[in-house]
Each structure stands twice: as C-alpha cells, then as structure tokens.
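[1] Sharing a sequence plus its predicted fold:
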Amino acid sequence: MAFKPVDAWLLSFKVNWINWADAVKSVTLRATDPENALAPAAYQIVTAGDWKNQWVFASGLAYNWNELTTIYAGHNYGKNPIPSQNSSPLLAGILEHHITLGAARQITTQWRLTGGRRVYAAGQGELHQSAVRQCRSQERSAIPASHVEPPLVAKKNV
C-alpha cells in the first residue's frame, strides 16, 4: 500500500508472510576438493532446518527533493525464523531490523543514477553468538557469510 500525503512525499507500507517452515527442512553443507592435502576429499554436514514462519513488516518513504532528485528511506522488521539451536556461522544471518537510505538523480532523459545503503541492521547477535559457541565446541572454523551491496547503479530509462 502506498499513498502521497502531499505531492513531494510518497509513503509505503507492506506486510509479507514467508512460509519458511515448508521451505527449509534441513541445511546441507558439502565441501570438496580442499587445498590442504591432509583434509578429507569431501566433507558434509547436515543440520535440521526447523525454521519458523515469519511475518515481515516494511515501511518506506520517498521525497522528491526537486524534479531531478529523489531521496529514499525505509525500515524493515521480521522476527528471526532460525531457532538458535539450529544456527550456524555458515548461514547468512537473518537480521530482525534493517534501516536503509538511498537517492536517485535523473542525469539525462534516458539515464538515472541510483544508490542505496543499509545503514543499520540489528537482531543477529543472539544467533551469531550461539553459532560461534557451537562452532568452537565442535572445534571447527568457518567464515560467516556476508552480504555485499552495490553502492551505485546507473540505469537507462526504457
């Protein structure tokens, strides 16, 4: 749902239901062809998924600074669907809160430059700490997954 209270502002709200319980039954990690000759040729870990269903609430706003520039902001909330006993540093964390900022600038009639950034995310602390303890207790090391965001995108209007 979106509406314009005044001409320069656009406010939006969205609610999503994500059926994780049917989507993630188990998580399988399989590693092969190690660089270390002493490591096994193949290694596999299977963990229970048992993810919970999730409601996600999002709100956003767009402000037309002038006829060429638009500024964006948004907030997203969804309770973490991964039970802490099933967390792993190998899974990308699902954060509960996200705050984003962005802007767009019309360069020509055919080209628009846009950029955005997640400026705040919270809610993975408990998940991550549990996963690190689990990983250390099993004497394994792992690199947590990370999320890379493109800083700017130039897009041709169609």
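    Cool, the structure landed.
[2] hey, let's count contacts and neighbours off CA atoms from now on
    Fine.
[3] quick one: residue 121 and residue 78 touch, right?
    No: assessed by C-alpha atoms under 8 Å, residue 121 is found out of contact with residue 78, at 11.5 Å.
[4] hey, what's in contact with both of those two?
    Jointly contacting residue 121 and residue 78 under the rule C-alpha atoms under 8 Å, 6 or more residues apart in numbering are 95-97.
[5] circling back: settle it for me: which of residue 121 and residue 78 has more neighbours?
    Taking other C-alpha atoms under 10 Å, residue 121 and residue 78 do not tie; residue 78 has more neighbours (20 against 16).
[6] Quick check: chain neighbours aside, which residue is closest to that one?
    Spatial nearest neighbour of residue 78, chain neighbours left out: residue 56 (4.3 Å); criterion: C-alpha to C-alpha, 6 or more residues apart in numbering.
[7] What strand or helix carries that neighbour?
    strand 54-64 (DSSP states H and E).
[8] And here is the other one:
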Amino acid sequence: MVMRNCFHETEAVPLTPKFLVEANVKWVNWSNANGYDDFDWDDQWVFAVGGQYALTSKLKLRAGYNYAKNPVNEHDGFNGMQMTSVQGKSLPGYYCETFRIIGFPAIAEHHLTLGVGYAFTPKFEINLGYMHAFGNTITESGTDLTGRPVTLESELSENSLDFWVTWRF
C-alpha cells in the first residue's frame, strides 16, 4: 500500500499447513509529513517478522519481532533562547527541543510480540496479544530560556495488551 507519507509491504507465506511466516517492511516519510516536517525527524524504515503456529485447528500461537531506528535526531548544543518556526508559529528553541525529545512516543527501536487466538466457530474468534518495546533513551544538551545549560532526556519502554474479537458475517 502506498500513502502520501508511508510505504508498506507485507508478505505472508505458509511454510507448512500449520506454520505461517510473515515479513513486513514499512517506510515512514517523517521529513515531509505535514505537521512533523519542522521537527527534524529522520525518515524511518520499519522491519518486522512474525510467525503463527496452529497448535490445533482452533488454537493459534503467534510471535513476532519489529525493529525501527529511532527517527529523532539529537541536537546537542541547541540555543534555547533562539526563536524557532514550527508550523508557521515562532517559539523559543527550548520549547521546540523539549517537544522533539520528550513529546515523541516512538523512540523505542526493538519490539517483541506474543499472541494467541482461539476460533470457537469458523465465524467467531477471540485473540489476545502482548507487545514489549525494549527501553531506549535519547539525550541532548543546550541552553534553556535564560541561557543556562540544560540537558533534555527521554526514556521509553512499553508493554501493551490487545484483545480483539473477530466475527465474520
């Protein structure tokens, strides 16, 4: 699928009647995305691989891995007193850098997933998924609004659970 600021390709291959492998590659065009182009984020390639094993005709086990390099560039030596234009508005560089470093939720680079699905009938299935994003930290130094030295740091690790129901009509 091709969108204005993203390219996404997925291939799934059944290796055996019980084992399916899927590979996914995605490119995100952060440098030209509306609303993000002022933040100096690098374009990003996202790579993922996963598998599904049918333990029985009704019970499926899933696992996967995802890697994407953190797109946030570090601006060591930024001038927090200098005005910066963001979406046509002027604001102090300190505010812009704080948002760039702390406000972006995708700095984690490595993710593992586990899942299970159970088909009660051919039309009704329940699924549960777990994702762990391994911790990553980014740091940059510069000056605050008064010209004093400051260090900005963002650290992110994440765990999430997903639950979904499939009902085919």
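    Thanks, I have the structure now. Given the structure is predicted, the values throughout are model-derived calculations rather than measurements.
[9] What segments of the first structure are helices?
    20-23, 125-137 (DSSP state H).
[10] and of those, who's closest to residue 152 of the first structure?
    helix 125-137 (28.7 Å; C-alpha to C-alpha).
[11] other SSEs contacting the closest one?
    Where contact means 3 or more C-alpha pairs under 8 Å, 6 or more residues apart in numbering; DSSP states H and E, helix 125-137 of the first structure is not packed against any helix or strand.
[12] contacting residues for the residue nearest in space to the middle of the second structure?
    In the second structure, the residue lying closest to the centroid (C-alpha atoms, centre = their mean) is residue 106, at 4.7 Å. Neighbour list for residue 106 of the second structure: residue 70 [criterion: C-alpha under 8 Å, 6+ apart].
[13] So what does it match up with in the first structure?
    Here residue 106 of the second structure is matched to residue 93 in the first structure, going by TM-score structural alignment.
[14] what's the answer for residue 118 of the second structure, then?
    That one, residue 118 of the second structure, aligns with residue 105 by TM-score structural alignment.
[15] Excluding chain neighbours, what is closest to its match?
    residue 69 (4.5 Å).
[16] tally of neighbours for the corresponding residue of the second structure for the one you found?
    Aligning on TM-score structural alignment places residue 69 of the first structure opposite residue 59 in the second structure. Neighbour count for residue 59 of the second structure, taken as other C-alpha under 10 Å: 16.
[17] isn't residue 59 of the second structure right up against residue 117?
    Yes: using C-alpha under 8 Å, residue 59 of the second structure is in contact with residue 117, at 5.8 Å.
[18] Between the two, which contacts overlap?
    Contacts common to residue 59 of the second structure and residue 117, judged by C-alpha under 8 Å, 6+ apart, are absent.
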